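Peer 1: The amino acid sequence is not available; the structure is as follows:
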């Protein structure tokens, strides 16, 4: 039995969480291009599942290619029915295991009479990539790269995709797989190609050593150090992406972890050249954090798991937005932008990528927009070329200049967010 056969026996909690984030972004991504197609010549969009698997788990739960197809075709058919929109979604799957690819073809039969198209490829991702880009290069595309580990994925592959206009990548950077394979010397060359480095850096070696210690989950200091080291590894991957890219990139990352199964942990890393994509993925990540407790509770009840086993999750990011304050926003703005001329677009880009804040919030006034309104409007230390902070689009935000000259030791006034409460 290979690792794939074991994985597809039952959909585990990490996979459910991963697919929750994927679904949240796909729906937003589809709606963005559906709406954009009314005023442009966008005729097709592509979703590419680069390690598609068999499409279904032994417990009947759908895999990523089926989830993506169902969601994208649903959005497409809704727009076609309501607005006669002709934009078409094309689904591409790549799978190296012949039996898995055959299963995918069987599952996709039910989509034959739908508006979109499905293309199945039996082969290896890195070998098929050039052909795939040939199909997608004229249109918007999202490449979902979710391998069993890191083998078969090179930094150069990601750079080829993201170099194409309107192409985005969502990749699984599987930390625990690095741990499992690091001591195998023959894996080092593949590991270096994955990270795009010539030498494995000390931080990675220290991370491997620490994560191999069975005591780290029970030791608060070790747990803290472990998380910081993991952040450094993701920073290394991000830096390599940016360093070798010929165009500016927006990058977001989300740690996928559950103490229901604490030995599996990874990050989904999102790469785009579009502020629209950045904003929509940040919204999807904020929504994911709000959905996660119920997802874990439902999984716990379904599989009769003791809640106490996973209640203390040191990887949890759900409380970061809750704890983030207006004073944090002001302090980070001053550190980054004070005594300089910047644009509102640069402020948005910085806080979307480096803070837990979304651009707007439907729940409370804890957002980049709301904090910007409070800090920039009627502030004697800030001069703005416009007071229009509601638009994050480049044509507006990139032309709104901001000059801040806060004195040393500046203290903002108290700021209170107001939650919207639904009574009925």
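Peer 2: Now that the structure is in, tell me what you want to look at. Bear in mind that the values here come from a model prediction, so they are computed numbers and not experimental data.
Peer 1: Every contact and neighbour count from this point should use C-alpha atoms.
Peer 2: Noted.
Peer 1: where along the stretch 1-150 of the chain do the strands fall?
Peer 2: Applying DSSP state E, counting those that start in this stretch to the stretch 1-150 of the chain gives strands spanning 44-49, 88-95, 117-122, 141-145.
Peer 1: which other helices and strands contact the last one?
Peer 2: Strand 141-145 makes packing contacts with strand 44-49, strand 167-173 when contacts are defined by 3 or more Cα pairs under 8 Å, 6 or more residues apart in numbering; DSSP states H and E.
Peer 1: Please enumerate residues in contact with stretch 138-150?
Peer 2: 3-4, 42-52, 153, 161, 165-174, 177-178, 190-191, 194 (Cα atoms under 8 Å, 6 or more residues apart in numbering).
Peer 1: From residue 266, how far out is residue 174?
Peer 2: As judged by Cα to Cα, to the nearest Å, residue 174 and residue 266 stand 4 Å apart.
Peer 1: before we move on, the earlier item: okay if I get the helices and strands packed on strand 141-145 as a markdown table plus mean neighbour count?
Peer 2: Formatted as a markdown table, the helices and strands packed on strand 141-145 follow (neighbours: other Cα atoms under 10 Å):
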| stretch | mean neighbour count |
| --- | --- |
| strand 44-49 | 23 |
| strand 167-173 | 23 |
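Peer 1: Quick one: closest of these to residue 374.
Peer 2: Ranking the helices and strands packed on strand 141-145 by distance to residue 374, with Cα to Cα as the measure, places strand 167-173 first at 33.2 Å.
Peer 1: hmm, back to that, figure out which of the strands of the stretch 1-150 of the chain is closest to residue 209.
Peer 2: Comparing the strands of the stretch 1-150 of the chain against residue 209 with Cα to Cα, the closest turns out to be strand 141-145 (26.9 Å).
Peer 1: Quick check: buried residues in that closest one?
Peer 2: By neighbour count on 16 or more other Cα atoms under 10 Å, the buried set for strand 141-145 is 141, 142, 143, 144, 145.
Peer 1: Check it against this one:
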């Protein structure tokens, strides 16, 4: 991490990054713990885990708290998390490890955690990947925040998200990966991130693209690789440079369960810098049909109304069913669907009724409302 000015002080980008991770950890942990508690088959010694293999120092140089400290403070605030959380932090830099240990030791109530945080000092590579691959992991939130790209690989991410309740959030420096794709000296690292065949395809495609098109192509390729690997639900979030004229980093969420995807989408939507018609920007670049994955994540609310009429022509279904069948791969959250359906109802383009015995509150659109779409002419 030495020399990484992004982490010298907690600028707005790093604050948002930490907040997204902290918020998701809280909701993810509550959902997993609730599921474990309600299981018909009791689980002996139930545990959840938070793993950060590029943890960095415990505080930024300006003294503000880093992500590991915030996650542990969140866990300390909840009795169930205190009992069940196993936390593992790693960094290859000895100075960072020592700083992180001091910061963790100073957290009020750290002694209340049933499992003391483990702090390791290892290079991230094939050995760690193999360890994860050979084990069946307890539900784990995996955060990967490397300086550059060394150690970041599809195999590393898949080694964790393969098991139930395991999600991954990784943060990467786009500019370093963009430069790495054109550098034969780091070809092996690029193949580990994209897959060997896709890395070659991306290099070929980048040769004649503009800087903006290059970024979209790189992020699209990473998302496609993750989905092919089995991470069915992938959600990217872009961070601009503080001057606002170029991209700084990208944060990408990977999960095999739609519930995690829904939770993270709500969080990212609220942390977006702006909205168009109430639809969050997710700080994405303007995309085109050349990047279908990203394009679906940049369409406004007017377009949602049109898509619903096209997709569900002639069908009658509940609002929740509409949302479940349509939202994956698109930027819309539940609130957006309700707004779009209200707009369509006002314009007389759909009919809406309440279930038998239920009364609808004026100006609302409950999950159980029944929507009938006209047959497309």
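Peer 2: Here it is on my side, so go on. As the structure is a computational prediction, the values presented were derived from the model and not from experiment.
Peer 1: Report the TM-score for the pair.
Peer 2: Once superposed, chain against chain, the TM-score is 0.75 (TM-score structural alignment, normalised by the length of the second structure); 346 aligned residues with a Cα RMSD of 4.2 Å.
Peer 1: To residue 73 of the first structure, which of the strands of the stretch 1-150 of the first structure lies closest?
Peer 2: Per Cα to Cα, nearest to residue 73 of the first structure of the strands of the stretch 1-150 of the first structure: strand 88-95, 6.9 Å.
Peer 1: Now do the contacts for residue 298 of the second structure.
Peer 2: By Cα under 8 Å, 6+ apart, the residues touching residue 298 of the second structure are 281, 284, 286, 287, 330, 331.
Peer 1: any chance of the helices and strands packed on strand 141-145 of the first structure in JSON lines, plus distance to residue 95 of the first structure?
Peer 2: Output for those, formatted as JSON lines (distance: least, Cα to Cα, whole Å):
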{"stretch": "strand 44-49", "distance to residue 95 of the first structure": "9"}
{"stretch": "strand 167-173", "distance to residue 95 of the first structure": "16"}
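Peer 1: Show me the one of those that comes nearest residue 408 of the first structure.
Peer 2: Closest to residue 408 of the first structure of these is strand 167-173 (Cα to Cα; 40.8 Å).
Peer 1: can you give me the angle the closest one makes with strand 44-49?
Peer 2: Counting by axes from the mean of the first three to the mean of the last three Cα atoms, to 10 degrees, strand 167-173 of the first structure points 10 degrees away from the direction of strand 44-49.
Peer 1: how about the next helix-or-strand element following strand 167-173 of the first structure, aligned to which bit of the second structure?
Peer 2: Downstream of strand 167-173 of the first structure, the next assigned helix or strand under DSSP states H and E is helix 175-181. Helix 175-181 of the first structure falls opposite residues 174-180 of the second structure when the two are matched by TM-score structural alignment.
Peer 1: Show me what counts as buried in that stretch.
Peer 2: 174, 177, 178, 180.
Peer 1: same check, this time on stretch 227-240 of the second structure
Peer 2: Buried, per 16+ other Cα under 10 Å, within stretch 227-240 of the second structure: 227, 231, 232, 233, 234, 235, 236, 237, 238, 239, 240.
Peer 1: Going by distance to residue 214 of the second structure, which of those wins?
Peer 2: residue 238 (14.3 Å).
Peer 1: what sits against the alignment partner in the first structure of that closest one?
Peer 2: Aligning on TM-score structural alignment places residue 238 of the second structure opposite residue 255 in the first structure. Residue 255 of the first structure is in contact with 265, 266, 267, 268, 315, 317, counting by Cα under 8 Å, 6+ apart.
Peer 1: distance from the helix or strand harbouring residue 255 of the first structure to the second structure after superposition?
Peer 2: Assigning secondary structure by DSSP H and E places residue 255 of the first structure in strand 250-257. Taken over the aligned residues, the distance from strand 250-257 of the first structure to the second structure averages 1.1 Å (mean Cα distance after the TM-score superposition for the first structure).
Peer 1: so the helix or strand that comes right after that strand corresponds to what in the second structure?
Peer 2: Downstream of strand 250-257 of the first structure, the next assigned helix or strand under DSSP H and E is strand 265-272. Mapped onto the second structure using TM-score structural alignment, strand 265-272 of the first structure spans residues 248-255.
Peer 1: Then stretch 302-309 of the first structure?
Peer 2: Counting by TM-score structural alignment, stretch 302-309 of the first structure has no counterpart in the second structure.
Peer 1: how close does the one residue sitting closest to the centre of the second structure get to residue 232 of the second structure?
Peer 2: Nearest to the geometric centre of the second structure sits residue 253, at 2.4 Å (Cα atoms, centre = their mean). From residue 253 of the second structure across to residue 232 of the second structure, the span is 11 Å (Cα to Cα).
Peer 1: give the contact list for the aligned residue in the first structure for residue 225 of the second structure.
Peer 2: Under the alignment defined by TM-score structural alignment, residue 225 of the second structure is paired with residue 240 of the first structure. Residues in contact with residue 240 of the first structure (Cα under 8 Å, 6+ apart) are 155, 195, 196, 197.
Peer 1: which SSE is residue 240 of the first structure in?
Peer 2: Counting by DSSP H and E, residue 240 of the first structure is part of helix 220-243.
Peer 1: and that helix, which residues are buried?
Peer 2: 222-223, 226, 229-230, 233-234, 236-238, 240-242.
Peer 1: starting at the chain centroid, how far to it?
Peer 2: The chain centroid and the centroid of helix 220-243 of the first structure are separated by 16 Å, computed with Cα atoms, centre = their mean, to the nearest Å.
Peer 1: Report the mean deviation for the match of helix 175-181 of the first structure after fitting onto the first structure.
Peer 2: Superposing on the first structure and averaging over aligned pairs (mean Cα distance after the TM-score superposition for the first structure), stretch 174-180 of the second structure comes out at 2.0 Å.
Peer 1: so how far does stretch 375-383 of the first structure reach from one end to the other?
Peer 2: 11 Å.
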